[in-house]
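Colleague: Have a look at this prediction, sequence included:
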Amino acid sequence: MTSQDLPRPLTGRRALITGASRGIGADIARAFAAAGADLVLSARDASSLEEPARRLAAEHGVRTAVLAADLADPDVPDRLWAEASALMEGLDVLVNNAGLSHPETVQTLDTAHFDETLRVNLRAPALLAARAGAAMAASGGGAILTIASAAALRPLAEHYAYSTAKAGLVMATRTLALELGEHGVRANSICPTVVLTDMGQTVWGEQPAKAAPMLARIPLSRFAQPREVSDVAVWLASDAASMINGAEIPVDGGYLVS
């Protein structure tokens, strides 16, 4: 039995999910709606979210709204939190999921790629979480979920900027947990290995030669499915995880202990 098999554990919660148009973010949106949460879904292209938002509302009887948000824009974190909060008259959960990657070696590192990765994967979610945490502390509590990566905890070749940004975001999440725990705000990170979203399937699942060395380092000998990340996200946002704060939860099949 998973957390999503329980009777709608997020009923009454209002959540903002970034990067919700595809991949892990889209699956977390599905899981949260099934668990009873009202949702504000954001992505760079809001039109890509309109039909999924309508479908989730109809299937699960929850409220949904969509917002356009390009996290490379330095003004977006403050605006996104303010607008999302206004749409739902407050928010109880933030899922910081949006991110990008430019795989390249240290020797071929592109400065523009490095700067963009830090803007989108570290600066924007860290500021968004800070604004969310302050608002939640003032209103009695909430949950902040960082979708980080196993690459935040163990270096991964050709991911210099990505690992740097995700590691910084994990530390930011720990700091939120430390400073805001006394106000009822819990902040935790989920750290997956490769997840077989559509993009992950193309990059890893359809390239056995590329996947083999990575799979050899995972004791379960497989990559993660999106639902396996979403299950953890639902649990962390629910009362079932009420004493979990400042943790990094690996969803990696044992990669980090191999």
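Modeller: Cool, the structure landed. Numbers count the residues shown, from 1 in each chain.
Colleague: hey, let's count contacts and neighbours off CA atoms from now on
Modeller: OK.
Colleague: can you list contacts of stretch 149-166?
Modeller: 100-106, 114, 117-118, 121-122, 148, 167-168, 170, 190-193, 250, 252, 255-256 (CA atoms under 8 Å, 6 or more residues apart in numbering).
Colleague: which of the residues in it are buried?
Modeller: Of all the residues in stretch 149-166, those buried under the rule 16 or more other CA atoms under 10 Å are 149-153, 158-166.
Colleague: now stretch 182-200
Modeller: For stretch 182-200, a neighbour-count test (16+ other CA under 10 Å) marks 183-197, 200 as buried.
Colleague: go on, stretch 35-45?
Modeller: Of all the residues in stretch 35-45, those buried under the rule 16+ other CA under 10 Å are 35-44.
Colleague: Three-state assignment for the closest residue to Ala247 other than its chain neighbours, please.
Modeller: Leaving aside its chain neighbours, Ala247 sits nearest to Asn188 (5.0 Å; criterion: CA to CA, 6 or more residues apart in numbering). With DSSP: H, G, I helix; E, B strand; the rest coil as the basis, Asn188 sits in strand.
Colleague: can you count the residues close to the nearest residue in space to Ala241 that is not next to it in sequence?
Modeller: Leaving aside its chain neighbours, Ala241 sits nearest to Trp235 (6.1 Å; criterion: CA to CA, 6+ apart). When neighbours are counted by other CA atoms under 10 Å, Trp235 registers 19.
Colleague: who touches the helix or strand hosting Trp235?
Modeller: For Trp235, the host element (DSSP states H and E) is helix 226-237. The contact list for helix 226-237, computed with CA under 8 Å, 6+ apart, reads 2-4, 9-10, 23-24, 27-28, 31-32, 35, 93, 143-145, 188, 190, 192, 195-197, 241-242, 244, 251.
Colleague: Can you tell me how far Leu39 is from Ile24?
Modeller: Look at Leu39 and Ile24: by CA to CA, to the nearest Å, they are 15 Å apart.
Colleague: Pasting the second one now:
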Amino acid sequence: MELGLAGRRALVTGAGKGIGRSTVQALHAAGVRVVAVSRTRADLDSLVQECPGVETLCVDLADWEATERALGSVGPIDLLVNNAAVALLQPFLEVTKEACDTRVITVTHIPLQFQIVAKGMIARGAPGAIVNVSSQASQRALTHHAVYCSTKGALDMLTKTMALELGPHKIRVNAVNPTVVMTAMGRANWSDPHKAKVMLDRIPLGKFAEVENVVDAILFLLSDRSGMTTGSTMPVDGGFMAH
């Protein structure tokens, strides 16, 4: 299916590794001009070697002022993929301040990047599309995921609220909600065979997601092929949430 994304300009956060990096690669291959955002310079440098022409921004999105400076001069953006995230999994009774601070900062600082990009779209009178990378954990409680589930739930509701308010400006906002994805982080967190089996037994398709499964969903939601879809949370979960 031709998605018609060529010539547009996209901003991808969390672009250094995993889903974000693969999203940049797929957008670049589709003829999109990409601005890749990561807090790790080495990841951005290697990404540019793989995808010549990709613009990079090295900034920690948890730093509000630095993010405002970096994104304030990024120029016109048509598409935004919000993928930056950290997963610190802990039993509820052992949740640390660090885990709360890390995840809560991730959510509370997200609106700034959205505001900057959306205001630019509105000022230009240009339609746009925003995709948040959420999780099945936003809608199903998972052991040792108290903080993660809570913040992904907040991200889903932010997606819906933004869709409501930005829709009149022709800006669509959706989320993808994957099951466990076989990124480096996914493999590290689900390497225990017993733990993995408990999850796999709840997935009708009997397998975890590959990165390209999520990237395909992101590109669809960015494209005009999903032109009547906004405020949605799209499962990429092998049927996990069908239970």
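Modeller: Happy to help now that I have it. What you see is a predicted model; the values in this text were computed from it and never measured.
Colleague: TM-score of the superposition?
Modeller: Remark: TM-score between the superposed chains equals 0.94 [TM-score structural alignment, normalised by the length of the second structure]; 242 aligned residues with a CA RMSD of 1.5 Å.
Colleague: Aligned to the residue nearest to Ala247 of the first structure, what sits in the second structure?
Modeller: In the second structure, the residue matched to Asn188 of the first structure (TM-score structural alignment) is Asn174.
Colleague: Provide a list of residues in contact with that match.
Modeller: By CA under 8 Å, 6+ apart, the contact set of Asn174 of the second structure is 130-132, 159-160, 163, 221, 229-234.
Colleague: coming back round to it: so where in the second structure does the helix holding Trp235 of the first structure end up aligned?
Modeller: Against the second structure, helix 226-237 of the first structure falls on residues 211-222 (TM-score structural alignment).
Colleague: What of stretch 34-54 of the first structure?
Modeller: Under TM-score structural alignment, the match for stretch 34-54 of the first structure is residues 29-49.
Colleague: From the chain's centroid, how far away is the matching stretch?
Modeller: Stretch 29-49 of the second structure sits 15 Å away from the centroid of its parent chain (CA atoms, centre = their mean, to the nearest Å).
Colleague: Check stretch 15-24 of the first structure too.
Modeller: Distance of stretch 15-24 of the first structure from its chain centroid, counting by CA atoms, centre = their mean, is 7 Å.
Colleague: what residues does it touch?
Modeller: Under CA under 8 Å, 6+ apart, the answer for stretch 15-24 of the first structure is 25-29, 37-44, 48-49, 84, 91-99, 195, 197-199, 226, 229-230.
Colleague: If we use 7 Å, what do you get?
Modeller: The contact list for stretch 15-24 of the first structure (CA atoms under 7 Å, 6 or more residues apart in numbering) reads 25-26, 29, 37-43, 48-49, 84, 91-98, 197-198, 226.
Colleague: Give me the subset of those residues lying in helices.
Modeller: Applying DSSP state H to these, the entries found in helices are 25-26, 29, 48-49, 84, 198, 226.
Colleague: What residue in the first structure is paired with Val86 of the second structure?
Modeller: Mapped onto the first structure by TM-score structural alignment, Val86 of the second structure lines up with Leu100.
Colleague: so which strand or helix has that match?
Modeller: For Leu100 of the first structure, there is no enclosing helix or strand under DSSP H and E.
Colleague: quick one, strands of the stretch 1-150 of the first structure?
Modeller: Using DSSP state E, counting those that start in this stretch, the strands found in the stretch 1-150 of the first structure span residues 14-17, 38-43, 64-68, 93-96, 142-147.
Colleague: Where in the second structure does the last one fall?
Modeller: Spelled out, it's strand 142-147 of the first structure. Alignment note (TM-score structural alignment): strand 142-147 of the first structure is matched to residues 128-133 of the second structure.
Colleague: Could you do the first one as well?
Modeller: Against the second structure, the aligned range for strand 14-17 of the first structure is residues 9-12 (TM-score structural alignment).
Colleague: Now that stretch on the first structure. Mean distance?
Modeller: Its matched residues in the first structure lie on average 0.5 Å from stretch 9-12 of the second structure after superposition (mean CA distance after the TM-score superposition for the first structure).
Colleague: What about Glu165 of the second structure, how many residues nearby?
Modeller: When neighbours are defined as other CA under 10 Å, Glu165 of the second structure has 12 of them.
Colleague: and the aligned residue in the first structure for it, what helix or strand is that in?
Modeller: Under the alignment (TM-score structural alignment), Glu165 of the second structure pairs with Glu179 in the first structure. Using DSSP H and E, Glu179 of the first structure falls within helix 160-180.
Colleague: Just give me how far that helix sits from the chain centre.
Modeller: Centre-to-centre, helix 160-180 of the first structure and its host chain are 13 Å apart (CA atoms, centre = their mean).
Colleague: post-alignment, that helix versus the second structure, mean distance?
Modeller: Compared with the second structure after fitting, helix 160-180 of the first structure deviates on average by 1.0 Å (mean CA distance after the TM-score superposition for the first structure).
Colleague: which residues in the second structure does stretch 248-255 of the first structure match up with?
Modeller: Using TM-score structural alignment, the residues of the second structure aligned to stretch 248-255 of the first structure are 233-240.
Colleague: List the neighbours of the matching stretch that are in contact with it.
Modeller: If you take CA under 7 Å, 6+ apart as the criterion, stretch 233-240 of the second structure is touched by 136, 156, 174-179, 202-205, 209, 214.
Colleague: Distance check, Leu205 of the second structure against Val236 of the second structure.
Modeller: Applying CA to CA, the value for Leu205 of the second structure to Val236 of the second structure is 11 Å.
Colleague: what about those two, which has more around it?
Modeller: Between Leu205 of the second structure and Val236, Val236 has the larger neighbour count (other CA under 10 Å), namely 23 against 13.
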